[in-house]
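Enquirer: Curious how this folds, go ahead:
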Amino acid sequence: MTNPPNVRPAPPSAPQHAPAQPPMPPSAPQAGPPPARRAAWAETTERLRAAATTEPGRLRIIGAALALLVVAFGAVTAWEASDRFTAADDVVNRSQPLSVDAADIYRSLADADTAAASGFLAGAPEPADIQKTYRTDITTASGLLITAATHTDGASESGRQIATLNEGLPRYTGLIEQARAYNRQGLPLGGAYLRYANQLMTNELLPAAEKLYAAETDRLATDNDDARLWPFVSTALGALAFGGLFWAQRRNYLRTNRVFNHGLLAATAASTVLLLWLAAAQTVARSDLDNAQTHGQASLKVLNDARINSLKARANENLTLVARGAVLNEDNKDKYETDYTTGMDKLSVALGRAKELADNSDGRTPVNDAIASVSEWRGRHALASKADKAGDYKTALAKVIGTKDATGESFRQKDSTGESFRQVDSSLKLAIELEQKEFDTYASDGLGALDGLAIGAGALALVAAVGTVLGIGRRLSEYR
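Expert: Presented below is the predicted three-dimensional model:
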C-alpha cells in the first residue's frame, strides 16, 4: 500500500490587502474655556421674569416694591424734617440771638463813646451817672463779645470781627482814661486824647461791630431760608407711595372682588397721614417763619439802624463842642457838625421806614414818639449851634448836655438836646422790644410746627411697611 508523501501542506495564500489595523480608542475631547457665567443682574432678572409668570410671584414682587417705597418715603421724610427742624431751631436759638447780641455790641460801644464825650464836656469831676453809663456799656460790650466768640468759628467773618473788637477795645478804654486824667488836671491835651479815642471807635471798632452785625444777620437769613425750603423729595415719594398702594388695592379688588385688604388699607392710611402731616407742618412753618421775617426781623433791622444813627449823631454833637471847629472835613467844614447832620438825616429816613413796617398801633406808637423827639432834637440843636457860633459856649453847653445839679453828681437835662436824645433812644428801645417779641412768637410757632415730624415719619413708615407685608402675605396664603 503506497502511503502519500509526507509533505506539509502549503499555507493559505495571503490576502491581497493587509488587514485593517484595530481601531484606536477615541481620544478625550480637548478641554475648552468654561461657559461664561451670566452676570448677577441677568440671573436676577431671569428669576424675576420667571416669578412674574405666576400670580404668587407677581404678588411677592409687588409687596417688596411697595414695602421698599414706603420705607424710603419715611426715611427721606425723617431726614428732611430733621434738617428743617434744625434750621428753624437755629433761627430761634442761635442766629437770631447772635444777631441781637451783635446789634447790642454796636449800641453799647456807640453809647459808651457818647457817654465819654458827655462826661468830658461836663467837666471834672465827671457826674457819677455818666461814669456809670460808660462803665455799664463797656462791661456789656465785653460780655457780649465773649458770648459771641463761644458760638462763632474763629475763621469766619464774624470771628475775625470779634478778634478786631477784642484787640481794639482795651486800646479805646486806655485812651479814654488818658483823656479823663488830663481833663481832671485842666489840660487841653485831654481833648486831643478824646478825639483820638473817638477816631479809633469811629474808624475801627464801630465798623467791625457793623460787619459783625451784618454777618450774623446774613446767617439768620440763611437759616431762615433753609427752614422754609419745601421738602420736594419726600413729597414726591409720598405721592408715589400713595399711588402705588391705591393701585395694589384696586388690582386686588379686580382679581378677587374683595373690597378691602386690611394690611394694604392700614399701609395706605399710614402713608396718607404722613403725607398730610408733612404738607401741613411745612406749610404752617413756612407761614410763621415768613411772618417772623417780614413783621419781626425786617422791622428789627430798621429800628437797630435807627438807634445806631441816633447814637452816632449824639456822639458827633458832643464832639462838636469838644473840638470847637478844630477838625475839618474835605470841604473845610466842621467835621463833627457835618457828621451830626448826616446821622440825623439817616435817622429820619430809618424812622419813616420803621413806621411803614409797623403792622399795628402798638408798634407805630413808639416810632411816632421817636419821630416827634427827633424833630424836637433838631430844633434844640439849632439853638445850641446858634449860641456856640455867637461865642456863648456856656449856653451852648447847657443846651447840649444840660447842667449839673446842686450835688454835682448828676445832670439835669431838661430842654437840652441830651433830653431829646434820651427820649428817642427810649422810644426806639421800646419799639425794638415789641418787634423782638413778635419775632420770637412767630419763629417759635414755626419751630413748633415741625416738632415731632421726624420721629412720626419713622413710626408711620414702619406701620406702612408692616401693613404692606401682612396684606400681601394674606393674599399669598390663598395659594397654599
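Enquirer: Could you use CA atoms for every contact and neighbour count after this?
Expert: Noted.
Enquirer: all strands of the stretch 301-450 of the chain, in order?
Expert: For the stretch 301-450 of the chain, applying DSSP state E, counting those that start in this stretch gives strands covering 403-404, 411-412.
Enquirer: list the helices and strands the last one packs on?
Expert: Judged by 3 or more CA pairs under 8 Å, 6 or more residues apart in numbering; DSSP states H and E, the packing partners of strand 411-412 are strand 403-404.
Enquirer: Which residue ranges of the stretch 51-200 of the chain form strands?
Expert: Using DSSP E, counting those that start in this stretch, strands in the stretch 51-200 of the chain do not occur.
Enquirer: Out of the strands of the stretch 301-450 of the chain, which gets nearest to residue 186?
Expert: Residue 186 lies closest, by CA to CA, to one member of the strands of the stretch 301-450 of the chain: strand 403-404, at 18.2 Å.
Enquirer: Would you do the same for the sequence below? I want to compare the two.
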Amino acid sequence: MEFRAPGQWLRWVRRFAATTPGVLVAVVIGGVLACLLTGLVCAQEASARTARRDAALQHTEPLADAAQRLYVALSSADAAAATAFLSGGIESPSVRAQYQQALADAADALATAAAGAADEPTRQIVARVAADLPAYTGLVETARANNRQGLPVGAAYLREASGLMQKSLLPNAARLTEQRLAAVRADQRAVTGPPWFALILLVLVIGGAVAVSRVLLRRTNRRVNLGLVAAAGAAILALLWFVVATVVAGNAVDGAPHGPTARGENLSQARILAQRARTDETLELITRGDPTESEQAFTADTDRLSATLDRATTADSPARRQLSQWLAGHRAQLDRYNSADYPAALNQAIGDGPDSSARRFTDLDTSLRDGLAATRAELRRQIGGAGTAWFGAAPGTLVLMVFAATGIAAGLWPRLKEFL
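Expert: All right, here's what the predicted structure looks like:
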C-alpha cells in the first residue's frame, strides 16, 4: 500500500474538491449536517418554549401570586389591627377574625414564596419578612393588651408596629412582588418571542438548496434535482410552521396596557394602596392629634389609587364608584373629627352602617380582589394558549429536517454515481 505524506493527502483533497465529484461529496456531507443541525436547533427552540410555558404556569406565576398575596395580607393585617384598636377594650369577633385571617394568609403566602425561593436575593427578602413578622405581631398583641386596660401606651406600641410594617415588612414584600412579576414577564417573552436562531438556520438551509441547484446546473446541466426540491420544500414547511407558531403565540398573550399582565399588576398595586390608605385612615383616629400628616398620607395614597384604577379599569367600573363612595365617607369622618365629635368620627370609621368608611372600603377591596382573581385566570389561559401554539413543533420540524437531509442524500447520490 502506497504511503502518502500529510502534505500529499492535503494536495489530493484540494484537487478532488475542485472536481465535480468532490463538489457533490462536499454538498452531500454539508447539506446533511446542516439539515440535521437545523432540525435539532428547531426542536430545542420549540421544546424550550413549551417548557417555559409549563414553568410559568406551575412555578413563576404562582410565586408572583403568592408575593402579591403576601403584600396584601400584610397590609390587611395592619389595617385590621388599627381597626381593632379603635374598637377599644375587647374588639368584636369579626374584627379579630379579620386580623387573624390576614396573618394566616400572610403566613401561607410566605411559605409558598419561601418554597420557591431559588435565588439568593429572594431568599434574603423572604428571611427578612419571616424575621419581622413575629416582631410585628408581638407589638400588636402588646398594644392590644394595654388597650384593653385603657393604658395610653397601647397607641405607642401600635404606632411602632405599624412603623415596622410600613418601613420593613411592606417594602420587602414589594420588592419580592416586583421580582416575581418581572419573572412572569420574562417567561411570557420567552414563550412568545421569535426563535431567531432557528429561523435564520432554516433560511440558510433554503438558500443553500437554491445555491446548490445553481451549482449542479452549471456542472451537470440538470435544471431540477428532485432531492434538493424535496429538501427545500421540507425546510420551507418548517419555516412556515415556526413563523405561524410565533405569530399565534404572540397574539395569544395580550401585552397591551389593558392586557391581563398589566391589568393584574395595576389591580395588585391598587389593592395595596387601598390597604395603606385604610391604615392611614384609622391611625388618624388613634393618634387623636393634628390629622394633617396622616391626612396627607391618606390623600397621597388615594390619589395614586385613583390613577392606578384609571389604568386598570373602565370608567364605569364598580371599583371607581366604590372608591368615590369611600372617599365621601372619609370626608364625613374628617369633618366630624375636626368638629370635635370623636364618637361620631369613630362610628363613621369602623361602624356597620351602609355609608360607613369600613363598609365602603370593604366593598372596594372585594371588587379589587375579585378583579385580580379574574385577571389571573385570564393571564394563565393566555400563557397556556401561547405555549399550545408550539405543540408538535419540536418533533414536527425535526422530522421535516431529517426528511430534508434524506432528500439531499437521495437526490445527489445518482449524480455522484455517474462519476464512480
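Enquirer: TM-score of the superposition?
Expert: Here the superposed chains carry a TM-score of 0.90, computed using TM-score structural alignment, normalised by the length of the second structure; 416 aligned residues with a CA RMSD of 2.5 Å.
Enquirer: quick one on the thing from earlier: a markdown table for the strands of the stretch 301-450 of the first structure, including distance to residue 337 of the first structure and mean neighbour count?
Expert: Shown next, in a markdown table, are the strands of the stretch 301-450 of the first structure (distance: least, CA to CA, whole Å; neighbours: other CA atoms under 10 Å):
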| stretch | distance to residue 337 of the first structure | mean neighbour count |
| --- | --- | --- |
| strand 403-404 | 22 | 18 |
| strand 411-412 | 24 | 17 |
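Enquirer: so which of these gets nearest residue 262 of the first structure?
Expert: Nearest to residue 262 of the first structure, of all those, is strand 411-412, at 82.3 Å by CA to CA.
Enquirer: next one: the closest one to chain centre, how far?
Expert: Offset of strand 411-412 of the first structure from its chain centre (CA atoms, centre = their mean, to the nearest Å): 45 Å.
Enquirer: Give me the contacts around it.
Expert: Residues outside strand 411-412 of the first structure that contact it (CA atoms under 8 Å, 6 or more residues apart in numbering): 127, 129, 401, 402, 403, 404, 405.
Enquirer: Now do the contacts for the fourth one.
Expert: The reference is to residue 402 of the first structure. Counting by CA under 8 Å, 6+ apart, residue 402 of the first structure makes contact with 411, 412, 413, 414, 415, 416, 418.
Enquirer: re earlier: for residue 134 of the first structure, find the nearest of the strands of the stretch 301-450 of the first structure.
Expert: Among the strands of the stretch 301-450 of the first structure, the nearest to residue 134 of the first structure by CA to CA is strand 411-412 (14.6 Å).
Enquirer: Which among the strands of the stretch 301-450 of the first structure is found nearest to residue 297 of the first structure?
Expert: Comparing the strands of the stretch 301-450 of the first structure by CA to CA, strand 411-412 comes nearest, at 36.0 Å.
Enquirer: After alignment, which residue of the first structure pairs with residue 43 of the second structure?
Expert: Matched by TM-score structural alignment, residue 43 of the second structure corresponds to residue 78 in the first structure.
Enquirer: Surely its match touches residue 457?
Expert: Yes: between residue 78 of the first structure and residue 457 there is a contact at 5.4 Å, judged by CA atoms under 8 Å.
Enquirer: higher neighbour count, the two?
Expert: residue 457 (27 against 23; other CA atoms under 10 Å).
Enquirer: Please report how far that one lies from residue 232 of the first structure.
Expert: 15 Å (CA to CA, to the nearest Å).
Enquirer: what do you get for residue 241 of the first structure?
Expert: Taken as CA to CA, the span from residue 241 of the first structure to residue 232 of the first structure is 14 Å.
Enquirer: out of these two, which sits in the more crowded spot?
Expert: Neighbours were counted for residue 241 of the first structure and for residue 232 using other CA under 10 Å; residue 241 has more, 27 against 11.
Enquirer: That one: what secondary structure?
Expert: At residue 241 of the first structure, secondary structure determined by DSSP: H, G, I helix; E, B strand; the rest coil is helix.
Enquirer: Which one, of the strands of the stretch 301-450 of the first structure, ends up nearest to residue 94 of the first structure?
Expert: strand 411-412 (39.6 Å).
Enquirer: Throw the strands of the stretch 301-450 of the first structure into CSV and include distance to residue 205 of the first structure, thanks.
Expert: Formatted as CSV, these follow (distance: least, CA to CA, whole Å):
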stretch, distance to residue 205 of the first structure
strand 403-404, 30
strand 411-412, 28
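Enquirer: Name the stretch from these that approaches residue 369 of the first structure most closely.
Expert: Proximity to residue 369 of the first structure, assessed across the strands of the stretch 301-450 of the first structure by CA to CA, is greatest for strand 411-412 (21.4 Å).
Enquirer: gap between the match of residue 43 of the second structure and residue 454 of the first structure?
Expert: The gap separating residue 78 of the first structure from residue 454 of the first structure is 4 Å, by CA to CA.
Enquirer: which stretches of the stretch 1-150 of the second structure form helices?
Expert: For the stretch 1-150 of the second structure, the helices defined by DSSP state H, counting those that start in this stretch occupy 6-17, 20-55, 61-87, 93-115, 120-148.
Enquirer: So which of these is nearest residue 335 of the second structure?
Expert: Here helix 61-87 is closest among these (CA to CA), at 18.0 Å.
Enquirer: right, and residue 444 of the first structure touches residue 92 too?
Expert: Yes: applying CA under 8 Å as the test, residue 444 of the first structure and residue 92 come out as touching, 6.6 Å apart.
Enquirer: ok, and the closest non-adjacent residue to residue 164 of the first structure?
Expert: Sequence neighbours aside, residue 208 is the residue nearest to residue 164 of the first structure in space, at 6.8 Å (criterion: CA to CA, 6 or more residues apart in numbering).
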